[in-house]
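Student: Just to be clear, the model below is a prediction. Sequence and coordinates:
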Amino acid sequence: MSAQQPTRRTVTLALDMVGDDERRARIAWSRLLEPGRERPRHDSSALAAAIEQDGHVLAWQRLCAGDLDRAESARARVAEVDVDAEIDRVRRIGARTLIPGDEEWPSALDHPSVAPHLIYVRGAGRLDLLARRSVAVVGSRASSGYGEAVAREIGNGLTRAGWSVVSGAAFGIDAAAHHGGLTGEQGCVAVLPCGPDRIYPASHARLIDAVSREGVVITELATGMTAQRHRFLSRNRIIAGLSRAVVVVEAGLRSGSLNTAGWAESMHIPVAAVPGPVTSMASAGCNEWIAAGRAQLVVDAGDVIRLAGHIGEIDGEEVERLGPARSADVLTQHQRRVHDLLRVRKETTVGELASALLMPVEEILAQLGVLSVQGWAVQGEFGGWLRGEGR
């Protein structure tokens, strides 16, 4: 049985609701048509092809008029779209919409493989500025301590060098990369597989809020949309497209993070991987991509910056400081974990350190005492702690 088609009055209201406004047309389509791109070289649907050919405004007009082939189901849902209500929902959650032509719109999102209807943004950062020097750091949700430590180190090294970390805020490697990135001087970008009014995973609400305070949290999905498997895969193309390189820290043979690497590969964006033990299934995907020559082997932020940076853009002294020879290598593992979470300008409390590192307060105080003597930590005027550069 065919879907009930809209009445003439419904069509008129739908046309008037959008008019000739590009932003309103894109908002309307975001409520009606998900990108549906789950893997590289995925064929566009008939509706997506019509939008690519005619643009969002004309395609909306043609849809309402019944002038698009294989669009009966979409046309039947036109009455469900309320652009004004969506704009109000976005405003109430403190988000904003970005479309091509906006000052904050990154040109990377214009790539045909990425090309969302629009991007919903929450946060104090500017997406265009963060995307100019950005690296995606992704990996398995079922990560090991080794993988998480490497992801934190790479995330911290990148943001200390003025690069932003792009990831998905998921469990495991994504979260570790964001945690490392938040300890540096540059913001992070978290790309969610749900609407801007939702948090996924819910237990990462504090992490995602932290990202939004100095970076941005973005999604292409309209309000109310929940995280589902196909949305994870589709969002991976945005993570890859926004980045100058994609680094896979830990991934099994069938890990979703290799889907992100596949998107990068299809867009000719450099792919790197961190090697792991040959006995570890958590690193099997990384090791396989390195062996096949599909990913360049990297071990730290310096390697990643050399891969992602253009000629003349990298400060050789800066890369050397991030490499194995830096004097901070004299720190023990626990001291380094505490030091990596300290910031140069913003004080971090002992309680925040204990919570982030899952360590007793007494242990944190002991490590801070040693770091303070060595100049790696400085107590601030409000009782918190700041990062030092050592003596």
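Tutor: Looks like it came in fine. Residues are numbered from 1 along each chain as shown.
Student: Please count neighbours and contacts with C-alpha atoms only from this point.
Tutor: OK.
Student: where's residue 189, which helix or strand?
Tutor: Following DSSP states H and E, one finds residue 189 within strand 188-191.
Student: May I see the buried residues of the helix or strand following that strand?
Tutor: Sequence order places helix 205-214 as the next helix or strand after strand 188-191, per DSSP H and E. Judged by neighbour count (16 or more other C-alpha atoms under 10 Å), helix 205-214 contains these buried residues: 208-212, 214.
Student: For helix 205-214, enumerate the helices and strands it packs against.
Tutor: Applying 3 or more C-alpha pairs under 8 Å, 6 or more residues apart in numbering; DSSP states H and E, one finds that helix 205-214 makes contact with helix 173-182, strand 188-191.
Student: so after it, what's the next helix or strand?
Tutor: That would be, after helix 205-214 and using DSSP H and E, strand 216-219.
Student: Any idea how far whatever helix or strand comes next after that next one is from the middle of the chain?
Tutor: Per DSSP H and E, the first helix or strand lying C-terminal to strand 216-219 is helix 229-241. On the basis of C-alpha atoms, centre = their mean, to the nearest Å, helix 229-241 is displaced by 10 Å from the centre of the chain it belongs to.
Student: second one coming, line it up with the first:
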Amino acid sequence: MAESADQAPGEEHLLAAAYLSRVAEPASVPLWLFVQQHGYLTSAAAVRAGNVPAEVASCTEARRTAADPHVDLAVAERTGIRLLTPAHPDWPHFAFAALQVTGLRRAAQWRAGLRARPPRGELIPPLALWVRGNAPLATVGVRSVAVVGSRAATAYGEHVASEFSYGLARHEVVVVSGGAYGIDAAAHRGALAAEGCSVLVSAGGLDRPYPAGHRHLYDRTAEHGLLVSERPPGSAPHRQRFLSRNRLIAALGTATLVVEAASRSGALNSAGYARDLGRPVLAVPGPVTSAMSAGCHALVQRDEEPARLVTSVAEVLSYCGGGQQVGGSEDAAAGGEARSRSYDGLDLVARSVLDGFPGRGRSVTEAELSRLSGQPITQVIAALPVLREAGLIAVAREGYRLANPAR
């Protein structure tokens, strides 16, 4: 059981979290389970002493004596970086609700002996996040779009990513991406041009921009939005860290928009994570002769859970919360059709939870909704992000309410 000291992010708690974020690679299931059971302070002390189960030792032994959280926190303070854990009020609990559900599911599999790492990577919450910037992280996942795509983007892809991100930011939608060349950079710059909020999720330390040519983009994003990473300062962006980083991009986006992607692309990894989290996956069509659009076309053509094809900002808005429309009646009709498709795509549990909502816009808590719908509280918590992403419900001061009370 976690010790009471872990209930507030004091100095000892942050030292423990900084140590744990350094001592193992991101998305380590055995370490995450160990911390869930024992808390940050006890876990950090046990890892440093080498008094841990074999599976935890295997992922921490190489760095357990060399990791120095005092150095990492000192560098973070000098460079304007802060460390967050789930105990911090700015932790994105709403965005990570689905990630928590998939993490608990993975924990059950692990305890049942299913230890093989999934090809895409482990879909579990992070232990801690290093953050730079002044925008509130806690509300990022409420109305946001993860915009991903190829580094070797075409002029068409960069234009679409920039224009869509500009339009989304103008409608107060947070744009989330990974800071890479190509589609990522175009998305960040489009949002910044609209003076909107952009969130850059890095695979390495935030004091070490990657690619190096994007240092100015990192600085501009930190000024108007947020830089986020699981890795402490100084960390290099290794390949596996890019793959684990992609799950955070998908989790922080209410929906994931793939602008351009080859048939073998890291953007498809992000889309897979989004699908596993129950988030809408959107894809922009491209020329049939372009290899950079082959991945988008394949997503749309999937037999199971195909991506939604989108061709305008208005169509993207209909999937990222609030049901806000742009343009005239034609756009409004398209949005209504999109919401109907979203409802039709719900599973039986999500429909049951939705049917439990009272009318007239009255808000309800998760516990109330469990009673009204007859679904277990865990099922309600899992269904709420799905309903939010479908634009069917909205966050209220006292819980949740129907996005359209006249449904």
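Tutor: Nice, thanks for sending it over. These figures come from a predicted structure and were not determined experimentally.
Student: picking that back up, among the helices and strands packed on helix 205-214 of structure 1, which is nearest residue 103 of structure 1?
Tutor: Of all these, it is strand 188-191 that lies closest to residue 103 of structure 1, at 17.5 Å by C-alpha to C-alpha.
Student: equivalent range in structure 2 for the closest one?
Tutor: Under TM-score structural alignment, strand 188-191 of structure 1 corresponds to residues 198-201 of structure 2.
Student: got the buried residues for stretch 74-86 of structure 1?
Tutor: 74-76, 78-79, 81-83, 86.
Student: got it, and stretch 101-120 of structure 1?
Tutor: Across stretch 101-120 of structure 1, burial judged by 16+ other C-alpha under 10 Å covers 104-106, 108-109, 113-120.
Student: How about residues contacting that stretch?
Tutor: Residues external to stretch 101-120 of structure 1 that are found in contact with it (C-alpha atoms under 8 Å, 6 or more residues apart in numbering): 26-27, 29-30, 35, 40-41, 95-100, 126-129, 131-132, 196, 218-222, 237-238, 241-242, 267.
Student: What's the end-to-end length of that stretch?
Tutor: 15 Å (C-alpha to C-alpha, to the nearest Å).
Student: now do stretch 132-140 of structure 1
Tutor: Taking C-alpha to C-alpha, stretch 132-140 of structure 1 runs 26 Å from one end to the other.
Student: Quick one: the residues in structure 2 that it pairs up with.
Tutor: Mapped onto structure 2 using TM-score structural alignment, stretch 132-140 of structure 1 covers residues 142-150.
Student: now do stretch 352-371 of structure 1
Tutor: Alignment note (TM-score structural alignment): stretch 352-371 of structure 1 is unmatched in structure 2.
Student: Tell me how many other residues crowd the residue nearest to residue 372 of structure 1 when sequence neighbours are not counted.
Tutor: In this structure, residue 372 of structure 1 finds its nearest non-sequential neighbour in residue 378, 5.9 Å apart by C-alpha to C-alpha, 6 or more residues apart in numbering. If you count neighbours by other C-alpha atoms under 10 Å, residue 378 of structure 1 ends up with 23.
Student: residues in contact with residue 378 of structure 1?
Tutor: Residue 378 of structure 1 neighbours (C-alpha under 8 Å, 6+ apart): 372, 385-388.
Student: Okay, and which of these map to strands?
Tutor: Residues of these located in strands (DSSP state E): 385-387.
Student: closest to residue 250 of structure 1 among these?
Tutor: Nearest to residue 250 of structure 1 among these, with distances taken as C-alpha to C-alpha, is residue 387, at 28.4 Å.
Student: Which of the contacts of stretch 101-120 of structure 1 are buried, as a ChimeraX select command?
Tutor: Buried residues within the contacts of stretch 101-120 of structure 1, by 16+ other C-alpha under 10 Å, are selected in ChimeraX with:
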select :26,27,29,30,35,40,95,96,97,98,99,100,126,127,128,131,132,196,218,219,220,221,222,237,238,241,242,267
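Student: Please, where are all the strands along the stretch 51-200 of structure 2?
Tutor: Taking DSSP state E, counting those that start in this stretch as the criterion, the stretch 51-200 of structure 2 contains strands spanning 82-84, 129-132, 144-148, 174-177, 198-202.
Student: What is the corresponding segment of structure 1 for the second one?
Tutor: Per the alignment by TM-score structural alignment, strand 129-132 of structure 2 matches residues 119-122 in structure 1.
Student: Isn't residue 223 of structure 2 up against residue 192?
Tutor: No: with contacts counted by C-alpha atoms under 8 Å, residue 223 of structure 2 stays clear of residue 192, the gap being 9.9 Å.
Student: re the thing from before, next, format the helices and strands packed on helix 205-214 of structure 1 as CSV and append mean neighbour count and distance to residue 13 of structure 1.
Tutor: Putting these into CSV (neighbours: other C-alpha atoms under 10 Å; distance: least, C-alpha to C-alpha, whole Å) gives the following:
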stretch, mean neighbour count, distance to residue 13 of structure 1
helix 173-182, 29, 43
strand 188-191, 30, 33
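Student: looking at the ones you listed, which is closest to residue 230 of structure 1?
Tutor: Shortest distance between residue 230 of structure 1 and those, using C-alpha to C-alpha, is found for strand 188-191: 14.4 Å.
Student: for that closest one, packing partners?
Tutor: Using 3+ C-alpha pairs under 8 Å, 6+ apart as the contact test, the elements touching strand 188-191 of structure 1 are helix 127-132, strand 164-167, helix 173-182, helix 205-214, strand 216-219, helix 229-241.
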